[in-house]
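prediction below, plus the sequence it came from.
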Amino acid sequence: MEYFAGLDVSMEETHVCVVDRDGVVTHQAKVASTPADIAQELAKAPACRRVVFETGRMAPMLFHGLADHGVPVVCVESRQAYQALKSLTTHKTDRNDARGLAHLARTGFFKPVHVKSLPAHAVRSLIIARKKLVGQRVTLENQIRGLAVVFGVRLPRALSPAFIEQALRSSEGIAGLSAAMRGLIGARAAVLAAVAAIDADIKRMVRASDACRRLMTIPGVGQLTALAFTAAVDDPERFRRSRDVGPYLGLVPRRYQSGEVDYTGSISKCGDRRVRTLLYEAANVMLTRCRQPLKLKAWALAIAKRSTMRKARIALARRLAIIMHAMLRQGTEFRPA
């Protein structure tokens, strides 16, 4: 007899439900949300062929932890699971959700998702932290400019020592403004130091990665883009074709077809938004700053000529993603044509 399990995970507790091939519940329990406790509880039930839980914040830790304990765990798409679970029971409870996930595991009616490795998640966290800090820096600088312009002082946009000097000079002799300016300038200096430290970490990681160095042979692809793309792909072999990377990153148009209605919309914007943005910026650099004659650039400029520059950048970003994945899988450098 085959058995299947469903896990409904929360921050503190996880509901476990095990069913047999006929859908009869054979084991139910509630344990702490740690891989060791969940594996120990599953060991009390008959050996399961498949253990299913939904994507979420704790998915990477639980997936890799349970896999290390020898549990045949599968992570499924939460949006699809939500629609299926909603139709199975009238009342939504954690216990019912665990039983519903067990039935999904039994029937095979689910979409498995790739759980990235913990090092890939660490790189992604570093990139997200940098983005947040840069956003805070821009917010602080805009606030400083806004305070100064009230008193008739227009500060320069460039990030230079003159920016700080003019900001401090404009606040001299004004009690409240002087304290506010010094506080904001001190916070800006701290944010700049944190960004510089992250940039140094990124530089060291790129130097230690052969894959990143290969990707940087593409004109327009820098350290941040190469590192973010490598972390997003994680395992190049999980994509059957390099063309599948475009839809994965949301760089292909949406399509809706039903009966006589059939139209193509804008790009889907699925997947990692930060990687998609970096690829778009790399495409823009290739189109506007790269002086090297490239067939890839000429192809994108031809699209811009008959359509718009924005569509050309998106098309080039998708093509760059395909090329970068092929380079990762084959271990080759960019060969301009």
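Now that the structure is in, tell me what you want to look at. Since the model is a prediction, treat every value here as computed from it, not as a measurement. Numbering: from 1, shown residues only.

from here on, contacts and neighbour counts on C-alpha atoms
OK.

grab the nearest non-local neighbour of the residue most central in space within the chain.
Using C-alpha atoms, centre = their mean, the residue of the chain that lies closest to the mean C-alpha position is D272, 3.6 Å off. Among residues not flanking D272 along the chain, L249 sits closest, at 6.1 Å (C-alpha to C-alpha, 6 or more residues apart in numbering).

distance of R254 from C270?
The gap separating R254 from C270 is 10 Å, by C-alpha to C-alpha, to the nearest Å.

about what we covered before: how much space between the residue nearest to the centre of the chain and A196?
24 Å.

and what of A105?
Applying C-alpha to C-alpha, the value for A105 to A196 is 47 Å.

those two: who's more crowded?
Under the criterion of other C-alpha atoms under 10 Å, the comparison of A105 against A196 puts A105 first, with 25 against 13.

list the contacts of that one.
Counting by C-alpha atoms under 8 Å, 6 or more residues apart in numbering, A105 touches 4-6, 50-52.

just confirm it is within a helix.
Yes: using DSSP: H, G, I helix; E, B strand; the rest coil, the secondary structure at A105 is a helix.

from Q292, how far off is it?
Taking C-alpha to C-alpha, one finds A105 at 53 Å from Q292.

could you do R329 as well?
26 Å.

what of R241?
29 Å.

and K305, by the same measure?
19 Å.

and if you look at S170?
S170 is 46 Å from Q292, by C-alpha to C-alpha.

more crowded one of the two?
Neighbours per residue, other C-alpha under 10 Å: of S170 and Q292, the larger number sits with S170, 21 against 10.

okay, pairing it with this:
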Amino acid sequence: MRIVGMDIHRVAAEAVALLEGKLVKLGRIPMLRDSLEAFARTALAKDDHVVVEATGNAAAVVEVLAPHVDRVVIANPKQVRLIAHAKIKTDAIDAAVLAKLYATGFLPQVWVPDEPTLAVRRQVARRTQLVRQRVRLKNLIQSILYTYLVPPCPHGNLTGISGRKWIAAQSSPGPLRAAIRHHLAQIDLIEGSLKEVEADIARATMSDPVVRRLMTLPSIDMTVASGVAAAIGDIRRFADPTKLVGYLGLNPSTRQSGEGPAYHGRITKQGRGQARGMLVEAAWAAARSPGPLRAFFQRIAAKRGKPITAVATARKLAMIIWHMLTKNEDYIWVRPALLARKFRTIELKAGLPAEHAKRGAAYDYNIPEKRAAERAPVEAAEMAYADLTSRWRTRPGARKAAKEKVSAPS
């Protein structure tokens, strides 16, 4: 069995084969689908193992090479220190190091999801990019209004129906109107693309049991559930909730040496950054929804401030998600009418007919009495959690005594 290391870049890749301790250069391959196919057919064998680094085009390389070899492995570049800190560094040397590390069993590998999961990841990433572009254009409109001394818009959505009517009613110079009209036209194009992307996500995840389970959490909608589920993949990869927290980069960094105390700093921000950002957004939503999560948010915010608390709540959400998926259980404080409304939103985005004359379970959310009846036990759980945690406060002088005990000479 040969081990083929490939150092891939945007334009080309360098390939080196390791067989019985000897390295053989296989040449430089252009990073084109036809060139990779030709390389796989002529230079690779069915029992070869190919090793590549995790880059933006690594998934496409795996897709092309996988049918022609026994296995394709993606290495984690942040953990391959022999490559990152090498004094003599060439593409051929990097490819050889990948092959040698894999042969000795010391190569840190990246989990490769299946094609449906990759497709959802791509669509969620595309939606995030479109939302950022829309925010940027809205900020440009705000800056133009500010430059020409136009008062702030009294409506919540500047680019909505009411906001656009308000902009049209303002007396402003011709260049101002032309610039704003241009940006609004771009926003319309982006929102059209957003609807298409969200429809694709809805169709792909409408019947996914993992996505539907995650949506039982009050602060998680279809987009967050799809993004987090696609980032996690198989929950069995994580032996305990702290492993999932670390994978999402929500664990605090730690510095400790010798017999000194451990110091904890900011979160590591390693792993799936997009899923981490979505969980932080869900944490802000949890702060506005009744339940124990809101009580947790308020308790931490009183001591550490809201930005730090949002990250702590996102970490709490990740741990809850691990328990839910591992035990195959929904969130205990789920609100049925709210959940039915979320599911119905997915169906509508996927293109199912509206059926206005038919009132299903989602309609109960529009009835104030039923909505209040569902909120009552959740609010009671929130109060019970707040009452329980209020007794966790440190006794007067206990924290100071603990510090003196640690600093006292032995």
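Done, it's in. Bear in mind that the values here come from a model prediction, so they are computed numbers and not experimental data.

care to give me the TM-score?
Taking TM-score structural alignment, normalised by the length of the first structure as the basis, the two superposed chains have a TM-score of 0.84; 327 aligned residues with a C-alpha RMSD of 2.9 Å.

on that earlier part again, any of the contacts of A105 of the first structure buried? List them.
With neighbours counted by 16 or more other C-alpha atoms under 10 Å, the contacts of A105 of the first structure contain buried members at 4-6, 50-52.

now the strands for the second structure?
Taking DSSP state E as the test, the strands found in the second structure are 3-8, 12-19, 22-30, 49-53, 71-75, 109-110, 252-255, 263-267.

tabulate the ones you listed (TSV), appending distance to Y385 of the second structure.
Compiled in TSV, these are given as follows (distance: least, C-alpha to C-alpha, whole Å):
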stretch	distance to Y385 of the second structure
strand 3-8	52
strand 12-19	56
strand 22-30	60
strand 49-53	46
strand 71-75	43
strand 109-110	39
strand 252-255	25
strand 263-267	26
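
to R181 of the second structure, which of these lies closest?
strand 263-267 (41.8 Å; C-alpha to C-alpha).

what range does the closest one cover in the first structure?
Counting by TM-score structural alignment, strand 263-267 of the second structure falls onto residues 263-267 of the first structure.

give me the mean deviation of that stretch from the second structure.
Superposed on the second structure, stretch 263-267 of the first structure shows a mean distance to its aligned partners of 1.1 Å (mean C-alpha distance after the TM-score superposition for the first structure).

give me the contacts around that stretch.
250-257.

now stretch 63-72 of the first structure
Taking C-alpha under 8 Å, 6+ apart as the rule, stretch 63-72 of the first structure contacts 35-36, 38-39, 48-51, 73-75, 115, 117.

state the pair within these that is farthest apart.
Pairwise distances across the contacts of stretch 63-72 of the first structure (C-alpha to C-alpha) peak at 23.9 Å, for the pair C48 and S117.

who's more crowded, those two?
For C48 of the first structure versus S117, neighbours defined as other C-alpha under 10 Å are more numerous around C48 (19 against 15).

now the end-to-end length of stretch 278-293 of the second structure.
Start-to-end span of stretch 278-293 of the second structure (C-alpha to C-alpha) is 16 Å.

which residues sit against that stretch?
With C-alpha under 8 Å, 6+ apart, stretch 278-293 of the second structure has contacts from 218-220, 224, 227-228, 294-295, 297-298, 310-311, 313-314, 317-318, 333, 375, 378-383, 385-386.

in the stretch 201-337 of the first structure, which spans are helices?
210-215, 223-233, 245-248, 273-288, 295-306, 309-330 (DSSP state H, counting those that start in this stretch).

can you check the stretch 1-150 of the second structure too?
Using DSSP H, counting those that start in this stretch, the helices of the stretch 1-150 of the second structure run over residues 33-43, 58-65, 81-84, 91-104, 115-147.

out of those helices, deepest packed?
Most buried of the helices of the stretch 1-150 of the second structure, by mean neighbour count (mean count of other C-alpha atoms under 10 Å): helix 91-104, with a mean of 21.

where in the first structure does it fall?
Against the first structure, helix 91-104 of the second structure falls on residues 94-107 (TM-score structural alignment).

comparing the matching stretch with the second structure, how large is the average distance?
Mean for stretch 94-107 of the first structure is 2.2 Å (mean C-alpha distance after the TM-score superposition for the first structure).

give me the distance from that stretch to the chain's centre.
In terms of C-alpha atoms, centre = their mean, to the nearest Å, the centre of stretch 94-107 of the first structure is found 28 Å from the chain centre.

correct me if wrong: L328 of the first structure contacts P236.
Yes: L328 of the first structure sits in contact with P236 when judged by C-alpha atoms under 8 Å, with a separation of 6.5 Å.

comparing the two, which residue is more hemmed in?
L328 (21 against 18).

tell me the contacts of that one?
211, 215, 236.

how about L320 of the first structure?
Residues near L320 of the first structure by C-alpha under 8 Å, 6+ apart: 279, 283.

residue in the second structure matching it?
So, by TM-score structural alignment, L320 of the first structure is matched to L317.

tell me which of the strands of the second structure lies nearest to A95 of the second structure.
Of those, nearest to A95 of the second structure by C-alpha to C-alpha is strand 3-8, at 4.5 Å.

by contact count, what packs against the closest one?
Helices and strands touching strand 3-8 of the second structure, as assessed by 3 or more C-alpha pairs under 8 Å, 6 or more residues apart in numbering; DSSP states H and E, comprise strand 12-19, strand 49-53, helix 91-104.

show residues contacting that strand.
13-19, 31, 48-53, 55, 58, 91-92, 94-99, 102-103.

cutoff 7 Å now
With C-alpha atoms under 7 Å, 6 or more residues apart in numbering as the test, strand 3-8 of the second structure has contacts from 13-19, 48-53, 91, 94-96, 98-99.

what does stretch 211-220 of the second structure give?
Taking C-alpha under 7 Å, 6+ apart as the rule, stretch 211-220 of the second structure contacts 205, 221-222, 225-226, 229, 282, 285-286, 289, 330-331, 334, 339.

follow-up on the earlier one: distance from the match of strand 263-267 of the second structure to the middle of the chain?
Stretch 263-267 of the first structure sits 23 Å away from the centroid of its parent chain (C-alpha atoms, centre = their mean).

go on, stretch 275-295 of the first structure?
Distance, centroid of stretch 275-295 of the first structure to centroid of chain: 21 Å (C-alpha atoms, centre = their mean).

go on, stretch 331-340 of the second structure?
Taking C-alpha atoms, centre = their mean, one finds stretch 331-340 of the second structure lying 23 Å from the centre of the chain it belongs to.
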